[in-house]
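In: sequence-free structure coming up:
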């Protein structure tokens, strides 16, 4: 019922936005022939009708995990909606200007200033409408590109990190991090992940980590990709942890066997990590040894300080197992864990997280990065430091919800460890 109410409210909002934006479309098309105007009007409202029918279908249908059709239909509707909101912003500015001039004229007993409208050229309304529609083309084309290309445009990022306490035997040691694979979003198509694995192996890493969210919700989502992921190469064991999506907390299990079915799903997911060949760290620590010198790799279950994510992880337990290793790396899916707990352990030198995806949308330029997710997470993409401790937030290899990426492309991170 709540889903139907939410969908109904969205429909009302969508219709209001559509009507407002149509005023701009009608203004811009004023100079066209009557037949062309009818075609534009019919096409505009036909697309709106298809969107409404899509929303209605998703509101009454059920399905977990979401089908590819549901995912792409939802995304198409949101792409259109976001683009129309850009037009609305321009129209609101124009209407606010008109309102101010009208109020000024009323109180000053002066005639309202006509503004930029004149006997030649285009009117103010036409100019604002054209400008708004042109501006809307930017997010529209960007989001479509993100779906067609950006979602699997894998990028390798290289980071050199220096530590005064790094054992000499680990000078030049190469770590590789992947995160947030969300294999359910790839359905059964192996090609994208095959390309990603080939690129991972090309980096010739000493140690590989996967920092959570192997699936969207259900353990079986990864099973078509086990053979592909098992090809990832590392000189040492590949370590993995669980992310918030791996616990299937977002699935309604009431009609699927309840708590026992949910627990069985998690057990199956853990077994799938083993089938891939990954060592899943559940609040525990392992050591890597070179020439008698050791570094420790700690891995905790998901622990998030933000929103309402359950706190499954036990950092104290994982840390206790790391002993007196000279250098310690922590795998923790949610970066909000770093300031909430991790910094209380000064011997944890490097924390590797994921989770945010960079919201799969934003501006990512040298020296400047922006995404809406930064208003929720203080550490959300890239490298952060406090004293001698460092956190790196990987923006993820896969995608969920919006089946694309703009600005923050799928990431494979390679770290080279150096002595300070």
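Out: Perfect, I can see it now. Computed from a predicted structure; not experimentally measured.

In: CA only for contacts and neighbour counts going forward, please
Out: OK.

In: spit out the contact partners of residue 53.
Out: By CA atoms under 8 Å, 6 or more residues apart in numbering, the contact set of residue 53 is empty.

In: which helix or which strand is home to it?
Out: helix 34-60 (DSSP states H and E).

In: give me the buried positions along that helix.
Out: By neighbour count on 16 or more other CA atoms under 10 Å, the buried set for helix 34-60 is 37, 40, 48, 51-52, 55, 58-59.

In: now stretch 346-360
Out: Neighbour-count burial for stretch 346-360, counted by 16+ other CA under 10 Å, picks out 347-360.

In: do me a favour and get the end-to-end distance for that stretch?
Out: One end of stretch 346-360 sits 32 Å from the other (CA to CA, to the nearest Å).

In: and it, how far from the chain's centre?
Out: Taking CA atoms, centre = their mean, to the nearest Å, one finds the center of stretch 346-360 at 14 Å from the center of the full chain.

In: mind listing the strands for the stretch 151-300 of the chain?
Out: For the stretch 151-300 of the chain, strands defined by DSSP state E, counting those that start in this stretch occupy the ranges 155-163, 174-178, 207-211, 238-241, 278-280, 284-290, 293-299.

In: now swap in the stretch 1-150 of the chain and tell me
Out: Under DSSP E, counting those that start in this stretch, the stretch 1-150 of the chain gives no strands.

In: residue ranges for the helices of it, please.
Out: Here the stretch 1-150 of the chain has its helices, by DSSP state H, counting those that start in this stretch, at 2-28, 34-60, 68-108, 124-148.

In: got another, please set it beside the one above:
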């Protein structure tokens, strides 16, 4: 209870301080009241959703996610506005102190706030505020198809030009628009890839979250199959269960649901994709993550039936597995496909110019293709969303990779 009281008091103080910018910009009282009313509505809804309105058995229900999203937008607006106001107030205080002690007046009188600075503060604060709202309204379903060609010296000739589609981090428990998900499924099929790979986090917590969407994902088609692995959220570790048996049952139901949808779920296993007399090895591990995340992935077990000379594609949900284990393994894994980071669902990307997200402070490999020790990884930015119910700058991703044999490229 104490933390809620402290949080609300701090939030209200921030609101009162930010209100001073409005009072400098306009003299219409209804603007002040509208700002205060909106601010109170946002904090009231947030407190309600996370206390007496909390939905049992879920970490973040849709109402809670939206309550968090609106609060994040409002706090961002206030913090930026306050940053400008505090800087000016510091200057006003120093100016008044100088006037009192060295100006000869003997009085301490603060200069009035400058209207231009308040306007600039609110204008700048409105940019991330609007972006966060847009991310909740449109950005979360702004699906992008990212296409890459990747060249390998030892790719089997029969797989020259082989195309794969990767999706990751569906988080079906967060979906709220069937039409948009149907569009995304059609967009995946439109790529006409030879194989589709899903790299984990089908749900937020429970198998039931996926059931309303299973018929849509069952429409995915690829000549050589659809292959999947588990992510950290698929194990149901982030909610309480009445008994361990219910938790185990939930996981088994999710495994069966994926199979019913036509997914070949790899649980520390491997498969061979065949083209004529040539093949490549597809390996899928369970989740393995650094920093307290579940470590069920067993790379040695998964590669038990794989030869060292095989061309290998590895599906592993968390890119920290690639950094800590995969690239140092005795086997050479030509291409690893991961997800997990979501690109934090927030950042700035201008191809060829800027690629930034706060998630880079936690994950060295957080979005796109990287190379280490002659091995490659693609970190998919995610299909769905979790927590903040939107995306800003880091859009939901469908990755299409065409494998090329380097000698054939040179000959062309």
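Out: Looks like it arrived, so ask away. What you are looking at is a predicted structure, and each value in this text was computed from that prediction instead of being measured.

In: TM-score of the superposition?
Out: With the length set by TM-score structural alignment, normalised by the length of structure 2, the two chains reach a TM-score of 0.91; 397 aligned residues with a CA RMSD of 2.0 Å.

In: from residue 339 of structure 2, how far out is residue 163 of structure 2?
Out: Taking CA to CA, one finds residue 163 of structure 2 at 19 Å from residue 339 of structure 2.

In: burial check on the residue lying closest to residue 112 of structure 1 once chain neighbours are set aside, number of neighbours?
Out: Of all residues not flanking residue 112 of structure 1 in the chain, residue 105 sits nearest, at 5.0 Å (CA to CA, 6 or more residues apart in numbering). Residue 105 of structure 1: 14 surrounding residues under other CA atoms under 10 Å.

In: equivalent analysis for residue 244 of structure 1, please.
Out: Residue 244 of structure 1 - counted by other CA under 10 Å - has 26 other residues nearby.

In: what does it correspond to in structure 2?
Out: Matched to structure 2 by TM-score structural alignment, residue 244 of structure 1 sits across from residue 232.

In: what distance do you get for that match to residue 91 of structure 2?
Out: Distance of residue 232 of structure 2 to residue 91 of structure 2, given as CA to CA: 50 Å.

In: please apply the same query to residue 402 of structure 2.
Out: Going from residue 402 of structure 2 to residue 91 of structure 2 by CA to CA gives 58 Å.

In: okay, the two: which has more neighbours?
Out: residue 402 (18 against 14).

In: what about the residue of structure 1 positioned farthest from its centre, distance to residue 101 of structure 1?
Out: Computed with CA atoms, centre = their mean, the residue of structure 1 farthest from its C-alpha average is residue 109, at 54.3 Å. The gap separating residue 109 of structure 1 from residue 101 of structure 1 is 12 Å, by CA to CA.

In: aligned counterpart of residue 224 of structure 1 in structure 2, please.
Out: In structure 2, residue 224 of structure 1 lands on residue 212 (TM-score structural alignment).

In: what's the local residue count around its match?
Out: Residue 212 of structure 2 has 12 nearby residues by other CA under 10 Å.

In: residues contacting it?
Out: Contacts of residue 212 of structure 2 (CA under 8 Å, 6+ apart): none.

In: kindly report the same for residue 343 of structure 1.
Out: Residue 343 of structure 1 touches residue 389, counting by CA under 8 Å, 6+ apart.

In: not counting sequence-adjacent ones, nearest residue to the most centrally placed residue in structure 2?
Out: Centroid-nearest residue in structure 2: residue 342, 2.3 Å away (criterion: CA atoms, centre = their mean). Nearest residue to residue 342 of structure 2 in three dimensions, chain neighbours excluded: residue 381, at 4.5 Å (CA to CA, 6+ apart).

In: equivalent analysis for residue 150 of structure 2, please.
Out: Once flanking residues are discounted, residue 150 of structure 2 sits nearest to residue 403: 5.2 Å by CA to CA, 6+ apart.

In: any idea which element the corresponding residue of structure 1 for the one you found lies in?
Out: Here residue 403 of structure 2 is matched to residue 417 in structure 1, going by TM-score structural alignment. If you go by DSSP H and E, residue 417 of structure 1 is part of strand 411-419.

In: and that strand, how far out from the chain middle?
Out: Chain-centre distance of strand 411-419 of structure 1: 22 Å, with CA atoms, centre = their mean.

In: show residues contacting it.
Out: Counting by CA under 8 Å, 6+ apart, 154-168, 170-178, 200, 203, 205, 394-397 sit against strand 411-419 of structure 1.

In: what does stretch 8-17 of structure 1 give?
Out: Counting by CA under 8 Å, 6+ apart, 52, 55, 81, 84-85, 88 sit against stretch 8-17 of structure 1.

In: kind regards, and thank you for your time.
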